[in-house]
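Participant: Predicted model and sequence below, questions to follow.
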Amino acid sequence: MLASQRRSRILEEIRRSGAVRVSALVERLGVSDMTVRRDLEVLAQQGQLQKVHGGAILPGGRSTEEPGFAAKSVRENAEKLAIATEAVRLVEPGMAVGVSAGTTTWTFARLLCDLPDITVVTNSVQVADVFSRRPRTDQTVVLTGGIRTPSEALVGPFAVAAIRSVNLDIMFMGVHGMDVHSGYTTPNLMEAEADRAFVEVSRRFVVLADHTKYGVLGISTIADIDAADVLITDSGLAEEHQQALRERVGDLIVADVAAENDSNESSESEAGA
C-alpha cells in the first residue's frame, strides 16, 4: 500500500470515529508502529489531524471552537496565496465583488486591490483595511456594520440587512470547514447567517478553502457542498477527496502550491539580480 493510500485510510477512520489509536492502525494497515507514527506526523503537519498520546483526533476540537484571525493568519500561507492567485483571475473590471471574512479572503483581497474599476462589498474589517491602505478613485468599498466576531467579521441584523440590500456579480467566501455531507460550515452561528445572505444576493458563488478544511465540521452549515459554482482548493488535498468534490461542485480548481512557490522564488531572484 502506498503512503498516500495509507494516509487516506487513516483519515477515513478518524472522520468515522473521531479518533484513532496507533496500535489499531498498525493492525488494520499491516505496517510498523514507526510507519504509522510517521504518517500521523505528516497528516498533523498538513492540519488534517491532531496528534495525541497513543494516536490522533480530529483537528479543530469542538464544532463551536473559533480560532481568532491572528491565529489563523500564520497557517497554510503558501496554500492561501496559491488559492488567491487562482481566484483573482475570476474577477473582471466593472464587477460588484463580495468578499467574506477570513484569512484566505484577506490574502485574496491583497491581490484584488490591484484590479481596476471594481466595487467590493465585505463584512470583514481586515479586508476593508487592505483597500483603505491603498485608496483608489476607481474602486468602491462597502463595509457592512454589525457585531465583530473573533474572525474579524461583522455580523448580526445590521450586517445581514446591509448585505441583502445589494446585488453581487460574484462572491468569494472563506469557510471553517467543508465536507460532502455537511457542506460548508462555520463555528459561529451569526456569521453563518451573514454568509448565507451573501450567497443569496450573488450571481456566482466561489468558495476558497485550503486542503486542511476538508472534513472539518463547524456547528452551522452555510450552504450545501454543491451550492458553490466554483470551489478553489490546493494540491495538498488528497486525490480521492478531489474526486468526491468534482462530482458535487460546479467547477473545482486545484491550485498548485509548488508552482506558486517556484514563481515567487523566481520573482525574488530576479528582484535581487
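Facilitator: Nice, thanks for sending it over.
Participant: From here on, just use CA atoms for contacts and neighbour counts.
Facilitator: Fine.
Participant: and after the host helix or strand of Leu245, which helix or strand comes next?
Facilitator: Secondary structure from DSSP states H and E places Leu245 in helix 239-246. Heading C-terminal from helix 239-246, the first helix or strand you meet, by DSSP H and E, is strand 252-255.
Participant: tell me what that following strand is packed against?
Facilitator: For strand 252-255, the packing partners by 3 or more Cα pairs under 8 Å, 6 or more residues apart in numbering; DSSP states H and E come out as helix 77-88, strand 230-234, helix 239-246.
Participant: One more to weigh against that first structure:
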Amino acid sequence: MLARQRQAVILEQARRTGAVRVSELVLKLGVSDMTIRRDLDVLAGRGLVEKVYGGATAIVGKSTDEPGFEAKSGRQRAQKEAIARLAAGLVRPGTAIGISAGTTTWTFARALDQVPGLTIVTNSIQVADVLRDPAQPDRTVVLTGGVRTPSDALVGAVAVHSLRRLHLDLVFLGVHGMAEGAGFTTPNLEEAETNRALVEAGRSLVVLADHTKWGIVGISTIVDLDEADVVVSDDGLPEVARETLREQVGELMVACVPEDETEES
C-alpha cells in the first residue's frame, strides 16, 4: 500500500470513529509505529487530523465552512492534476460542456487546451480566464454572472436564470464533500442552487472530487450520489468509498497519482 493510500485509510477511519490509535493502526496496516506516526504528521500538517497522545482525532469542518479559492488551490495538487488529465479524456471536440466553480474544476479546465471547438458555460471567473485562449478561436466561453462567494463562485438568481434555458452535453461538477446519504454537498446554500441549475442543464453529470472529499458533508446537497453518471477521483480513495460509489454512481474512474508527484501540503 502506497503512503497516500495508507493515509486515506487512516483519515477515513478517523472521520468514521472520531479518533485513531497508533497501536491499532500498526496492527491493521501491517507497518511500523514510526511509519504510522509519519502518516499522522502528514495528515496533521494538512489540517485533517489533530495529533494527541497515542494517536490522533479527526478534524471535521463545520457544514458552513467555506475556504477561499487561494486556500483550496494549494491542497492535493497532484491528485487534482491526475483527476483533470483523466476527466479531460471524456470531452469530445465540438461539444457544449458546463464547468462549475472550484479548484479541481479549474485544474480540469487547464487540461482542455488540446480539445478544439468547445462551448463552455461556467460560473467561475477563474475557469473562464483559463479557457480564454487566443490560440483557440473556435472556442466559446460563457460566464453566467451572479453574486461572488468566498470561494469565487458566481451564484444567485442571475446565475440560475442564465442556466435555465441551456442544454449541455456534459457538466463537470466540483464539490465540497461527498458522503453516503448526504450525496454531493457544498457549504453555500446559493451555490447549491446554482450548481443544481447547472446540473439540470446537462445530459450527463461528471463529478470531480479527490479522496479527501469523502466523508465531508456541507450544509446543502447539490445532488444525490446516484445522480452522477461518472465520478472521477484519485487512488487515495478508501476502499469503502469505492464500494459505495460503484454501487450508486454510473461509473467510478480512479486516477493514478505517481508517487513522486504526491504532495504533502
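Facilitator: Nice, thanks for sending it over. Remember, predicted model here, so these are calculated numbers, not experimental data.
Participant: returning to what we had before: okay, the helices and strands packed on strand 252-255 of structure 1 in TSV with mean neighbour count and distance to Pro150 of structure 1 next?
Facilitator: TSV is the format used below for those (neighbours: other Cα atoms under 10 Å; distance: least, Cα to Cα, whole Å):
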stretch	mean neighbour count	distance to Pro150 of structure 1
helix 77-88	22	19
strand 230-234	25	23
helix 239-246	14	29
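Participant: Take the ones you listed and write them to CSV, including distance to Leu25 of structure 1.
Facilitator: Shown next, in CSV, are those (distance: least, Cα to Cα, whole Å):
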stretch, distance to Leu25 of structure 1
helix 77-88, 29
strand 230-234, 27
helix 239-246, 20
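Participant: and Ser17 of structure 1, which of those is closest to it?
Facilitator: helix 239-246 (18.1 Å; Cα to Cα).
Participant: Mind reading off the mean deviation between the closest one and structure 2?
Facilitator: In the superposition with structure 2, the average deviation recorded for helix 239-246 of structure 1 is 2.0 Å (mean Cα distance after the TM-score superposition for structure 1).
Participant: Contacts for that helix next, please.
Facilitator: Val180, Ile225, Leu252 (Cα atoms under 8 Å, 6 or more residues apart in numbering).
Participant: Without its sequence neighbours, what residue ends up closest to Phe158 of structure 1?
Facilitator: Nearest residue to Phe158 of structure 1, sequence neighbours excluded (Cα to Cα, 6 or more residues apart in numbering): Gly146, at 5.3 Å.
Participant: What of Asp33 of structure 1?
Facilitator: Closest to Asp33 of structure 1 by Cα to Cα, 6+ apart is Val26, at 5.9 Å.
Participant: next one: Asp39 of structure 2
Facilitator: Closest to Asp39 of structure 2 by Cα to Cα, 6+ apart is Gln7, at 5.9 Å.
Participant: Correct me if wrong, but that neighbour is in a helix.
Facilitator: Yes. Judged by DSSP: H, G, I helix; E, B strand; the rest coil, Gln7 of structure 2 forms part of a helix.
Participant: hang on, it packs against Asp41?
Facilitator: No. Gln7 of structure 2 is beyond contact range of Asp41, at 10.1 Å (criterion: Cα atoms under 8 Å).
Participant: okay, those two: which has more neighbours?
Facilitator: Gln7 (21 against 17; other Cα atoms under 10 Å).
Participant: Give me the three-state assignment for Gly181 of structure 2.
Facilitator: Here Gly181 of structure 2 is recorded as coil under three-state DSSP.
Participant: Look at Val22 of structure 1 and say how many residues are nearby.
Facilitator: 19.
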